[in-house]
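Engineer: structure for the following, please:
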Amino acid sequence: MKDRITQTGVWHACVVVGLAGLGFFTPFSSAGVAFALALIVVLAFWPARRLWREAPWNEPVMAVGLGLFAYIVIQTLVTGGNSASSRQAISQYQELLLAPILYSVLRDARRRQVLMLSLFAGAVALALMVWAAPLHPELQAMIFKRRISAGFALAVCAFLVVMRAKDTPQPWPARVVAAFLAFTVLFGLDGRTGQLLVIVLAVLTVWLHSTRRVRWVASLAGLLVVLALAWTSGTVGSRMKETLSMSPGGDETVVTSTGIRVELMRVALALAQRYGVAGAGYGNYTQVHAQMADEIYRTPVEGANVNWMRSTNPHNEYFMQLIGGGIVGAALFIAWLAAAFRAALRAPPAIGVQLGAVVVAFAIGCLFNSLLLDFIEGHFYMALVACLLAQARATRHGDTDEVRSVLIIATRQIGDVLLTTPLIRAARRRWPDARIDVIGFAGTLGMLRNNADINGYFETPAKSGWRDARSLASRLWRRYDLALVTDPGDRAHLLGWIAAPQRAGIVPAAGRSNWVKRVLLRHTVVAAGDQGTVHVTAEKQSLIAPWLDESSVRADVIAPPPRDLPGDIAAALQPGAVVVHAPSMWPYKQWPVAHFEELVKALLAMGRQVVLTGSAGARDKECIAPLLTLAPAPQLLDVSGQLDFNQLVAVLQRAALYIGPDTSVSHLAAATGVPVIAIFGPTNPMRWAPWPAKSNASEIFERSTLVQRIGNVTLLQSDLPCVPCGKAGCEDHRQSRSDCLVAIGPDRVLEQVRLVLAR
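Structural biologist: This next block holds a predicted model:
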């Protein structure tokens, strides 16, 4: 234990060093950022399960970013092959891949604080270098070369410093620092992107610091003040003059920076028309740009014009994505920005404002520069978005993973839905104040109606069209903190991903989509399968194991509360009645109807009232029909198709005994506490036996025993050597026969009936 604590302390210290280096060097040093990120990446994967456990790809912004990166990789390799230029083009978008890693590392509040403080320190150091640059020619050349990235970083940092100090007891020192950074952008740097962002963010700052009554007036006044201040700046004035009197280009030999931008835009527009659908490939931009420039200008132009004739990017990230990746690349890039802005809208206000401003600043900057392509700007944005998203998540959910809403996904048959109630009860005990909803197929949630542990229900068709699926997705989208997926199917896991950022789910032991499900889940439970030894109630309940302190929880199946019976049925029901449920949904689980006839005759001969249950479906009616002629009412009382599950519970609670096959009503009967005789065929009872009411969780049915009794449940099986095979009958399909069920004669069941009734 001491060694583990020591290792954790060393790991944390190394991460802090990496984050401090990343924050400090991000505004101005590519080499410093590279070394710091290398350290962070190594630590994030040490041990390997650490990053897997954090699952940062569950955050939508990170997921879309990874999708964009995957598309860039595929598009680049397809269009350019595995060449050096292709690999270099892919490497230029590495921040999309690094962002989820940094997001997972920044889940700790202390690390986020280290990154932000180091970032602000780096911004101040950069501003000081700007003012010291005239004293050192090499430093002056470096600052001029990086004036765009420096202006972008200083403008954004100035805004963040002010906003993070807004509610502190002493905000003025931070405001002085922010003013110094903004002043540096306006008066010390020759970069229009940073100057524009200072004006926009300054107005936003005034808006956010003003009361509602004077907000518009104060913002307008703030805009005028900033514009007046900028007008006194020599750098802003020269840039403005250049913009208003730019040279036209063409064959001119002297072209201003603005003129070059216009010519680059002209070439980019032509390229977008040609390659905007499929894309030219991210590694091919230099080549296609040169070709298009030659076509536009007819002959190569020498001198200053070479800046737009031979360019590696269009100095506009939107055009870069459209030309390099086509409409798909541009759509993914815009979706990536939109996902971050949507996260800002959903974040707590103090964090949402900062994140939203960072996204807007980046989106504006991308109009004039290829910011995602550029190393410093791209990594600066990546670090801020990862940090602010991690802070938003911690603020919204709490650093202890507080859960305020839970969705249980139980998209299976009626019996499976009932067997989720131990999980639902455990979730309610763990989060007593949380909202707990359940989603299931239409017609299957009756077993859960009026369950005190459940707040709401979603019903969805078992087979739904595109319109229904889209409507359901919009209703569920990130509405919950946690989704518990009890169905191993792909559709259930997709619903879980839509509904919540955190998910625990059951996956099959084997499946082609398992790797995707495991990646998307915070906690994975592998289904034991039909031949497994873990009962499904315990398996489902283990979904919340990461959130529980105790090692085991009592797994009670919760029957729905009883409801008043129809008057005629209530009057006809006699004390000591035996409830017989003859139908099974599938023929391979069906105990022969002829055996049920013999059983019902014997029960009637014993003087017992027999109550026949079932649904109003055609199959149930077909199974029950031969039994209806055995005696008149009320000695033989048919209630099939007349009761809901709550009323059926009322019948079972007044009965002396229940007899039925492997079906959902048998599980319901066991949960009510009535003595149950369950007739099992090929199904493995260790997995699917009716769970006894108020049973000890350590008790479990065995695989193959002629008669087993635990609590109020007596389970009968055949003595055939293949029992239980775990298959769908002898022919392994739902319409199959099951010889093991035929082999269980009525006399064996009657023997247990007499023993149970005698007790």
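
Engineer: make it CA atoms for all contacts and neighbour counts henceforth
Structural biologist: OK.

Engineer: which residue is most remote from the mean position of this protein?
Structural biologist: Ala605 (59.7 Å; C-alpha atoms, centre = their mean).

Engineer: just the element for Asp190, please.
Structural biologist: In this assignment (DSSP states H and E), Asp190 forms part of neither any helix nor any strand.

Engineer: hang on, Gly505 is in a strand, isn't it?
Structural biologist: Yes: assessed by DSSP: H, G, I helix; E, B strand; the rest coil, Gly505 belongs to a strand.

Engineer: separation between it and Ala492?
Structural biologist: 9 Å (C-alpha to C-alpha, to the nearest Å).

Engineer: neighbour count winner among these two?
Structural biologist: Between Gly505 and Ala492, counted using other C-alpha atoms under 10 Å, Gly505 has the larger neighbour count: 30 against 22.

Engineer: quick check: His581 touching Ile659?
Structural biologist: Yes: contact between His581 and Ile659 holds when scored by C-alpha atoms under 8 Å: they sit 6.3 Å apart.

Engineer: if you count neighbours, what's buried in the helix or strand hosting Arg619?
Structural biologist: According to DSSP H and E, Arg619 maps onto helix 618-624. Going by neighbour count (16 or more other C-alpha atoms under 10 Å), the buried part of helix 618-624 is 620-621, 623-624.

Engineer: stretch 244-251 now?
Structural biologist: Buried-residue list, stretch 244-251, by 16+ other C-alpha under 10 Å: 246-247, 249.

Engineer: next one: the next helix or strand after the helix holding Arg619 to chain centre, how far?
Structural biologist: Downstream of helix 618-624, the next assigned helix or strand under DSSP H and E is strand 636-638. Offset of strand 636-638 from its chain centre (C-alpha atoms, centre = their mean, to the nearest Å): 50 Å.

Engineer: this one as well, want them side by side:
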Amino acid sequence: MTSIPYASVRRAAPTDGTGRGVAALLAAFTVAVFWSTALTNILAAAISILAIIRWVQYRPAFLLRHPLNLACLGFLGWVVLRDVAAGAALQEIASSINHLRVIGFVVLWSPLFLLERNAGVVAGALVCSLAAYACAALALLAWYGQLPYPSSPFDASLPRGLHEAVHALRTRAPDITGPIMLAAIFGALQWALDHPARRRQLVAFAALATAALFLASLRRSSHLGFILCALVFLLINRHRLSAGRARMALVAAAVAFPVLMWGPAGDGLQRAAHGGLEFLHATPEVRMQRSTSESERLQFWSVASGIVREHPVFGSSMARYFDEHIAMAKSLPDEFPRHGNPHNEYLYVLGAVGPLGLLLFLAIPLAAWRATARHPERRKLLALYLAAALPNMLVNSFTIDMIPGHFHALALLAIVFPGAATEKVRPA
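Structural biologist: Below is the predicted model of the structure:
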């Protein structure tokens, strides 16, 4: 293995005013993802241009040998190859790449995350934005008795300025309270354990975000994901738990869990279990008449499974997938939603680019895991993030939805790349 010369490190990660400008731009982008799709796209374009300049000016070729970048490029390369083999036009291939652009952002933006500072400002902007959202959600619940969620009742008589703000919270609430909130909660707790200097602030944030997640959110997958992340958190920190602390943690959990389940979380999980069982035991005709979240997902998955059966080896190709999904759905009764998104990232990738494509897709988190082998603190954060993100991909779209997708790219970049320029790399 060879190490990167110091001069290359300094060029790839400048520490002058330009570096501070990059940090500010990344922080603005992180905040924008919460509130504005248009601003998110504008800032993503600006960051991409800046990253291209950094690639051309400083030529950090060692990043192309980084395991995470190799995995991302391998997956995108297979997507292109499969589209070409399917006879897709150049415009269709470009559309497929644009559809998965957040994976490309990991490679393109990696020179901007070699400094710990840039990762730190992204994490700080994320925590501040989530704290602001949690305060707003809990305040809306306490004052108006409403949840900022698309399926919750919405009082149109709210004051004009508040009406628009609540509408913005409602439309983005499912994404905001998804895996990124889980990862932020447990990442903050983990950082508080490893870095006691900001322990009080981080624990306060985690408590605030947890309250908003369970009391002011209907995101059932996150309520279940919280339990999994808590188990991973305890596993990571098992060496720090004495018998007395373990008993205290169990008592606290026994008291807190019924309280949290008393609110929307408990009701939502009961409805999810009941709706899923009802759907599984219903006749096909009755199934198509149901419009619950559970029944819709089961319907989506049945169609996606059909595409996998029709294209078991190489998939339908990314360029053809959505047309095939909708065409297959049309064979079902009219009540079936005409939707090309299967709400299961693994079924989607398997149906679009086959088993090899799915393996290449799964190689991305595995490569991130390998890249953090020498950084125990960052590996803990990555473990918590993957515990929140990977199970969620079973029931939701992720990289193909832009809000969670952008956060997915930011999480991988901020956890994996800081300090990568000073490590030894294996020649390609």
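
Engineer: and the TM-score between these chains?
Structural biologist: Scored against TM-score structural alignment, normalised by the length of structure 2, the superposed chains reach a TM-score of 0.81; 387 aligned residues with a C-alpha RMSD of 2.8 Å.

Engineer: follow-up on the earlier one: need the buried residues of helix 618-624 of structure 1 in a markdown table with distance to Val176 of structure 1, can you?
Structural biologist: Converted to a markdown table, these look like this (distance: C-alpha to C-alpha, whole Å):
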| residue | distance to Val176 of structure 1 |
| --- | --- |
| Asp620 | 80 |
| Lys621 | 82 |
| Cys623 | 84 |
| Ile624 | 85 |
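
Engineer: pick the one among those closest to Leu612 of structure 1.
Structural biologist: Ile624 (7.5 Å; C-alpha to C-alpha).

Engineer: pull the contacting residues for Arg11 of structure 2.
Structural biologist: Neighbouring residues of Arg11 of structure 2 by C-alpha atoms under 8 Å, 6 or more residues apart in numbering: Tyr58.

Engineer: quick check: the gap between it and Leu141 of structure 2.
Structural biologist: 50 Å.

Engineer: same thing with Arg370 of structure 2?
Structural biologist: 43 Å.

Engineer: who's more crowded, those two?
Structural biologist: For the pair Arg370 of structure 2 and Leu141, the greater number of neighbours falls to Leu141 (17 against 14), based on other C-alpha under 10 Å.

Engineer: host element of the more buried one?
Structural biologist: Going by DSSP H and E, Leu141 of structure 2 is part of helix 116-144.

Engineer: do Asp437 of structure 1 as well
Structural biologist: Judged by DSSP H and E, Asp437 of structure 1 forms part of strand 435-441.

Engineer: what range in structure 2 matches that strand?
Structural biologist: Across structure 2, nothing matches strand 435-441 of structure 1 (TM-score structural alignment).

Engineer: show the subsequent helix or strand relative to that strand.
Structural biologist: strand 456-460.

Engineer: quick one: buried residues of that following strand?
Structural biologist: For strand 456-460 of structure 1, by 16+ other C-alpha under 10 Å, it's 457-458, 460.

Engineer: cool, stretch 387-403 of structure 1 as well?
Structural biologist: 387-396, 402-403.

Engineer: and what of stretch 220-233 of structure 2?
Structural biologist: Result for stretch 220-233 of structure 2 [16+ other C-alpha under 10 Å]: buried residues 220-223, 225-226, 228-230, 232-233.

Engineer: give me the mean deviation of it from structure 1.
Structural biologist: Taken over the aligned residues, the distance from stretch 220-233 of structure 2 to structure 1 averages 2.4 Å (mean C-alpha distance after the TM-score superposition for structure 1).

Engineer: how far does that stretch sit from the chain's center?
Structural biologist: Mean-position distance between stretch 220-233 of structure 2 and its chain equals 14 Å (C-alpha atoms, centre = their mean).

Engineer: again, but for stretch 289-303 of structure 1
Structural biologist: 48 Å.

Engineer: what segments of structure 1 are strands?
Structural biologist: 405-409, 435-441, 456-460, 482-485, 502-507, 523-526, 578-581, 610-613, 636-638, 657-661, 676-679, 707-710, 713-716 (DSSP state E).

Engineer: just these: most buried one?
Structural biologist: Highest mean neighbour count of the strands of structure 1: strand 482-485, a mean of 28 (counted as mean count of other C-alpha atoms under 10 Å).

Engineer: which neighbouring elements make contact with that strand?
Structural biologist: With contacts defined as 3 or more C-alpha pairs under 8 Å, 6 or more residues apart in numbering; DSSP states H and E, strand 482-485 of structure 1 has these neighbours: strand 405-409, helix 490-499, strand 502-507.

Engineer: the same query, at a cut-off of 6 Å, please.
Structural biologist: Secondary-structure packing of strand 482-485 of structure 1 (3 or more C-alpha pairs under 6 Å, 6 or more residues apart in numbering; DSSP states H and E): strand 405-409, strand 502-507.

Engineer: between those strands, which one is closest to Trp515 of structure 1.
Structural biologist: Across those, Trp515 of structure 1 has its closest neighbour in strand 502-507 (9.6 Å, C-alpha to C-alpha).

Engineer: start and end of stretch 255-272 of structure 2, how far apart?
Structural biologist: End to end - C-alpha to C-alpha - stretch 255-272 of structure 2 spans 24 Å.
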